[in-house]
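Asks: Sequence isn't available, so here's the structure alone:
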């Protein structure tokens, strides 16, 4: 595939073989030493929630996945030498952007943003995952052809097996999107609902991280996981025992994604409504929009607040209450 070539570089990173689920080994490079001396690339990664919001009430969507995206980015001569690695057969370096160098995501995202910038009204990308959205079939065909032309002009190719064209509903970045709505991807929900009761700090953190990705669907996420968060504190041992409160929180979070409503993608040309609330342990709000005579949630926003921070909020509220209540 022209990915690597023999090298005479003064650099050399070790290789690591990690087992795959099917029993084979995955070839990986340990670029930690290289990353320590590499210049940091501060180019921002897009926020997933903002990408989803841009879809609005699209009727047709297409998702594209580039074939080994990083490997479609050629390296300069100087960059090639720094990616060298040792093998029993000699020294080799990469000709294309490898996985594991810390500037790779920013470099790739910057490239994709430049390519799709003229088409951002109907196309978005998170690394090599592209989505095209349109209000009707005719415009969707035009948008699809334009984006494919831009990728071809840039010399990029998509993986046909991972592309889904002209759908009313599609999976994208862990969500099922289409018909003006968004909900968690079914297999992700199943992973959460069948998650075994955590017995270690790491298992608790992994579970909370997975649930946290879908926090916009769970109204009470600011307060309910508090017993689980306590289990991850330093004072607790590596192996933890679930309290009654922690088990209740764990069960609540497992069920929440199965029972909470589907969210609507926002139509920024129409009125949006915010409902806010607060308690002694957290703040919450729901952004909603009326469609078909009924108000539907667009997203839930939550924030857990410590006692110290809550006191500060109360003080500021008292100080500025007159502004809200009037003279």
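Replies: Arrived safely, thanks for sending. The structure displayed is predicted, hence computed values, not measured ones.
Asks: going forward, measure contacts and count neighbours with C-alpha atoms only.
Replies: Will do.
Asks: Helices of the protein, residue ranges please.
Replies: Along the chain, counting by DSSP state H, helices occupy 32-36, 48-53, 77-82, 104-116, 137-153, 186-193, 201-212, 226-231, 244-259, 307-325.
Asks: Can I get those helices in CSV including mean neighbour count and distance to residue 163?
Replies: Converted to CSV, the helices of the chain look like this (neighbours: other Cα atoms under 10 Å; distance: least, Cα to Cα, whole Å):
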stretch, mean neighbour count, distance to residue 163
helix 32-36, 14, 33
helix 48-53, 15, 18
helix 77-82, 16, 31
helix 104-116, 17, 17
helix 137-153, 15, 12
helix 186-193, 16, 19
helix 201-212, 17, 25
helix 226-231, 18, 39
helix 244-259, 17, 27
helix 307-325, 11, 47
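Asks: Next, format the ones you listed as CSV and append distance to residue 299.
Replies: Listed next are the helices of the chain as CSV, based on distance: least, Cα to Cα, whole Å:
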stretch, distance to residue 299
helix 32-36, 37
helix 48-53, 9
helix 77-82, 43
helix 104-116, 26
helix 137-153, 27
helix 186-193, 18
helix 201-212, 14
helix 226-231, 21
helix 244-259, 14
helix 307-325, 23
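Asks: Out of those helices, flag the one nearest residue 177.
Replies: Nearest to residue 177, of all these, is helix 48-53, at 8.2 Å by Cα to Cα.
Asks: how much distance is there from that closest one to the middle of the chain?
Replies: Distance of helix 48-53 from the chain centroid (Cα atoms, centre = their mean, to the nearest Å) equals 9 Å.
Asks: How about residues contacting it?
Replies: Identification of contacts with helix 48-53 by Cα atoms under 8 Å, 6 or more residues apart in numbering yields 124, 125, 126, 173, 265, 266.
Asks: try this one next to it:
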């Protein structure tokens, strides 16, 4: 397919979706020309890698051997390191964030936040940690960054270096949604109980709109639960049984039975 056509990526993706339609997202993940085949046993892996290669050949598509990896326990895929343990950040990307100089203008700040946002799912309360920086993206903001924004810029690098491995979601395991409402942001974590303990699946956060900032804390906490359930709706609907919601506002357990005055 020639380069430069507007619909080339979508057409190319549709082609691969058709070729692997029956095993897509079951044993094979495809993003444009990046194909990942995964299985629990080596025997299955050999069989299905052969299936993938055979289907490519049948459609006159060929892999370059120098760009292929076989029989590996972890692989870098779409800027994540994927293994049987879960997802973690690519070390080269982490180092790039750590070496990033303080932004001196709008474009530099926009580049840093855009790059950092990609890994927001690894950082608890990310919106809170970046709130002073995002305020400089507003119209008429003046540079250089003030003291609070510079402090957040340097402090944001710490959770990047200690970010946890995000476990793969398993519908058969007990699932917990934890939420928290801060003064100007919502935070949540989706986790599951493994044999080794409770592991995070994903973190998320959301900066509150000006109209919501004046809500009572009870309403903010309830909004945090509703927002988190919407975020992870696809995961939660796949569960065969109920899940647990944890909040630090104990009065919310009565919201279904409280009387309207």
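Replies: That came through, no problem. Because the structure is predicted, anything quoted here is derived from the model rather than measured.
Asks: Which one of the helices of the first structure lies nearest to residue 272 of the first structure?
Replies: helix 48-53 (13.0 Å).
Asks: okay, and the closest one goes to which residues in the second structure?
Replies: Alignment note (TM-score structural alignment): helix 48-53 of the first structure is unmatched in the second structure.
Asks: ok so, going back, out of the contacts of helix 48-53 of the first structure, who has the most neighbours?
Replies: Highest neighbour count within the contacts of helix 48-53 of the first structure, by other Cα atoms under 10 Å: residue 265, with 26 neighbours.
Asks: ok, now which ones touch the equivalent of that residue over in the second structure?
Replies: By TM-score structural alignment, residue 265 of the first structure lines up with residue 168 in the second structure. Residues in contact with residue 168 of the second structure, defined by Cα under 8 Å, 6+ apart, are 85, 86, 87, 201.
Asks: again, only this time at 10 Å
Replies: Applying Cα atoms under 10 Å, 6 or more residues apart in numbering to residue 168 of the second structure gives the contacts 82, 83, 84, 85, 86, 87, 191, 192, 199, 200, 201, 202.
Asks: is it true that the first one touches residue 88?
Replies: Yes. In terms of Cα atoms under 10 Å, residue 82 of the second structure counts as a neighbour of residue 88; the distance is 6.9 Å.
Asks: for the helices of the first structure, which one sits closest to residue 26 of the first structure?
Replies: When the helices of the first structure are compared by Cα to Cα, helix 32-36 sits nearest residue 26 of the first structure, at 17.7 Å.
Asks: which part of the second structure lines up with the closest one?
Replies: Against the second structure, helix 32-36 of the first structure falls on no residues (TM-score structural alignment).
Asks: Quickly name whichever of the contacts of residue 168 of the second structure is closest to residue 136 of the second structure.
Replies: Nearest to residue 136 of the second structure out of the contacts of residue 168 of the second structure is residue 202 (Cα to Cα; 27.2 Å).
Asks: Trace that closest one over to the first structure, please.
Replies: In the first structure, residue 202 of the second structure lines up with residue 299, judged by TM-score structural alignment.
Asks: how much space between residue 45 of the second structure and residue 73 of the second structure?
Replies: Applying Cα to Cα, to the nearest Å, the value for residue 45 of the second structure to residue 73 of the second structure is 11 Å.
Asks: Narrow the contacts of residue 168 of the second structure to those in strands?
Replies: Of the positions in the contacts of residue 168 of the second structure, 82, 83, 87, 191, 192, 199, 200, 201, 202 sit in strands, assigned by DSSP state E.
Asks: In contact with the counterpart of the fourth one in the first structure, which residues?
Replies: It stands for residue 191 of the second structure. Residue correspondence to the first structure (TM-score structural alignment): residue 191 of the second structure is matched to residue 288. With contact taken as Cα under 10 Å, 6+ apart, residue 288 of the first structure is in contact with 263-266, 271-275, 294-300.
Asks: quick one, what contacts the nearest residue to residue 288 of the first structure once chain neighbours are set aside?
Replies: Sequence neighbours aside, residue 297 is the residue nearest to residue 288 of the first structure in space, at 4.2 Å (criterion: Cα to Cα, 6 or more residues apart in numbering). Counting by Cα under 10 Å, 6+ apart, residue 297 of the first structure makes contact with 181, 216-217, 261-266, 272-274, 286-290.
Asks: And residue 69 of the second structure, by the same measure?
Replies: 36, 75.
Asks: Would you mind measuring from it to residue 52 of the second structure?
Replies: 14 Å.
Asks: ok, now residue 118 of the second structure?
Replies: Here residue 118 of the second structure is placed at a distance of 30 Å from residue 52 of the second structure (Cα to Cα).
Asks: Okay then, goodbye and thanks.
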